[in-house]
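Trainee: Please find the sequence and the predicted model below.
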Amino acid sequence: MTEIRAVGFDLDGTLFDHLNSATAGVNAFLRSLGVEPTDAIRTLWFSAEEAGYEQWRSGQISFQEQRRYRLNLVLPAVGIAPPDNPAGLDMLFAEYLREYRAAWRAFPGAADVLISLRASGIRLGVLTNGSQEQQVDKLQAIGLQGLVDVVCTAEDLGVWKPDERAFEVLAGKLGVTPAECLFVGDHPEQDVAGAMSAGMHAVLVDHYGEHAVGLKAVIDEGIGGR
């Protein structure tokens, strides 16, 4: 049986609590506009985020344009006319970003898991489909950047998960073969299926589910249950 010498992680939804950070951010942002957030408005926000993000990932629009797309979809739904120019939209989105960033948090125990793995001699990396600048900023803000050896973003690599080439690059930067790497993520296709297609071992983590067990238990299962 091949020894696991490295563990790779997705970021949003795996190490970084994007859902609760973004929920706090959008609640504060909407209230600053005089709108009381509701479940329906938050659902629309996250749907617009996902749709715009996919358009960016597939190369249809720029990263900044996917942010403008979100505002243009959500603001009319709450009775606010969005700015009619890109600069105005960007300035308004910056207000949301300030609230979002203020709420950034790692999942409980994430730092302890990374520290424990490194102490056992395992190399650690992050592979994320997010933008280079923002994802590195997140890792710094939540105190995790110094706990991983490698950070790979799809924007920097030019390939997005679940493309097996992204996982192969991660393994190479970690100095291991894909078979010696365990990948941990919250998306069945982008993370688990993608990693396995590259020859990695992979486990799914669900921090928000009814039976969430946390990173340590998932990793212990991934390393010990092969």
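Mentor: Yep, it's here.
Trainee: Please make it C-alpha for all contacts and neighbour counts, starting now.
Mentor: Noted.
Trainee: Mind jotting down where the strands sit in the protein?
Mentor: 6-9, 123-128, 150-153, 181-185, 201-204 (DSSP state E).
Trainee: In JSON lines: the ones you listed, plus distance to residue 93 and mean neighbour count.
Mentor: Listed next are the strands of the chain as JSON lines, based on distance: least, C-alpha to C-alpha, whole Å; neighbours: other C-alpha atoms under 10 Å:
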{"stretch": "strand 6-9", "distance to residue 93": "28", "mean neighbour count": "25"}
{"stretch": "strand 123-128", "distance to residue 93": "22", "mean neighbour count": "24"}
{"stretch": "strand 150-153", "distance to residue 93": "22", "mean neighbour count": "22"}
{"stretch": "strand 181-185", "distance to residue 93": "28", "mean neighbour count": "27"}
{"stretch": "strand 201-204", "distance to residue 93": "32", "mean neighbour count": "23"}
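Trainee: Which among the ones you listed is found nearest to residue 226?
Mentor: Of all the strands of the chain, the one in closest proximity to residue 226, counting by C-alpha to C-alpha, is strand 201-204 (8.2 Å).
Trainee: put this beside the first:
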Amino acid sequence: MKGLIWMIRGILFDLDGTLLNRSVSLHQFIKAQYERNYAMLTNVKPQHYFDDFITYDQNGYNHKKNVYQSLVEKYELDHHVGELLLEDYYFHFHEHCLPIEGFDHLIHYLKQSQLQLGLITNGETEFQRNTINALALADVFHCILISEEEGIKKPSPEIFQRGLYMLGVTANKTIFVGDHPTNDIKAAKKSGMCTIWVYNSHYEKPSEADFTVHSLVEIPDIITSLNKEDTDENK
């Protein structure tokens, strides 16, 4: 990284899988949804419902409307059951939102720092706002960009440039933190940012990642190290 970064001024974060522990949150939601709607799912075994939901969900890249349609077709349920389950998802998912390991430590550090902080996430505006509120993040960031609201989504370079502009920082003074190899790490690196990959067992490690963390606790030390390296080089 020598010669590429000059004193970190800003950090941009992804949301799902980076700050939100989407996997654990979704697992808890699915189990609760089955119990809550057992009267409509009496002929479906709970483990089958869980396993099939995870399969159809495709790690979040299949819209829930399609997930529930697939479940309805497989279990030969009435069409309206799928609509009710989808409504249940939008209404109850955020009761189960849990953060990634090290979240509290990182947020405390960020609040005490002078860094410009931003969030860039793909997804539906209201749903992602509810996730942000569930994690008490609304007041942490100086800018929040949600793909539906912005009309563009990752990995489009434009949404990254928009985030940098809103924070008033340049790419070479900014870190992007994310878990998706293409939408987050490769795209952010292409935009000129330093990248931190939050380990996700669903993906192979992206070659574009400058750093890899297994816990958000590690991020403050990376920033400190980069800024110390810069200070030492400019003495």
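Mentor: Ah, there it is. None of these values were measured; they are calculated from a predicted model.
Trainee: follow-up on the earlier one: with respect to residue 167 of the first structure, which of the strands of the first structure lies nearest?
Mentor: strand 123-128 (7.6 Å).
Trainee: Can you check which part of the second structure that closest one sits on?
Mentor: The alignment of strand 123-128 of the first structure onto the second structure (TM-score structural alignment) spans residues 116-121.
Trainee: how close does the matching stretch sit to the first structure?
Mentor: Superposed on the first structure, stretch 116-121 of the second structure shows a mean distance to its aligned partners of 0.7 Å (mean C-alpha distance after the TM-score superposition for the first structure).
Trainee: Please state the offset of that stretch from the chain centre?
Mentor: 11 Å (C-alpha atoms, centre = their mean, to the nearest Å).
Trainee: go on, stretch 214-226 of the first structure?
Mentor: Counting by C-alpha atoms, centre = their mean, stretch 214-226 of the first structure comes out at 20 Å from the chain centroid.
Trainee: in that stretch, what counts as buried?
Mentor: Under the neighbour-count criterion of 16 or more other C-alpha atoms under 10 Å, stretch 214-226 of the first structure has 214, 215, 216, 218, 219, 222, 223 buried.
Trainee: And for stretch 17-34 of the second structure?
Mentor: 17-23, 25-30, 33-34.
Trainee: try stretch 161-180 of the second structure
Mentor: 161, 163-164, 166-167, 169, 171-180.
Trainee: Can you tell me which of those is nearest residue 155 of the second structure?
Mentor: Among those, residue 180 lies closest to residue 155 of the second structure (C-alpha to C-alpha), at 9.9 Å.
Trainee: In contact with the counterpart of residue 98 of the second structure in the first structure: list those residues for me.
Mentor: By TM-score structural alignment, residue 98 of the second structure lines up with residue 105 in the first structure. Going by C-alpha atoms under 8 Å, 6 or more residues apart in numbering, residue 105 of the first structure touches 16, 17, 18, 21, 142.
Trainee: repeat for residue 207 of the first structure
Mentor: 13, 14, 213, 214.
Trainee: 10 Å - rerun?
Mentor: The contact partners of residue 207 of the first structure, by C-alpha atoms under 10 Å, 6 or more residues apart in numbering, come to 13, 14, 15, 17, 107, 108, 186, 213, 214, 215.
Trainee: just residue 131 of the first structure next, same as before
Mentor: Counting by C-alpha under 10 Å, 6+ apart, residue 131 of the first structure makes contact with 57, 63, 137, 152, 153, 154, 155, 156.
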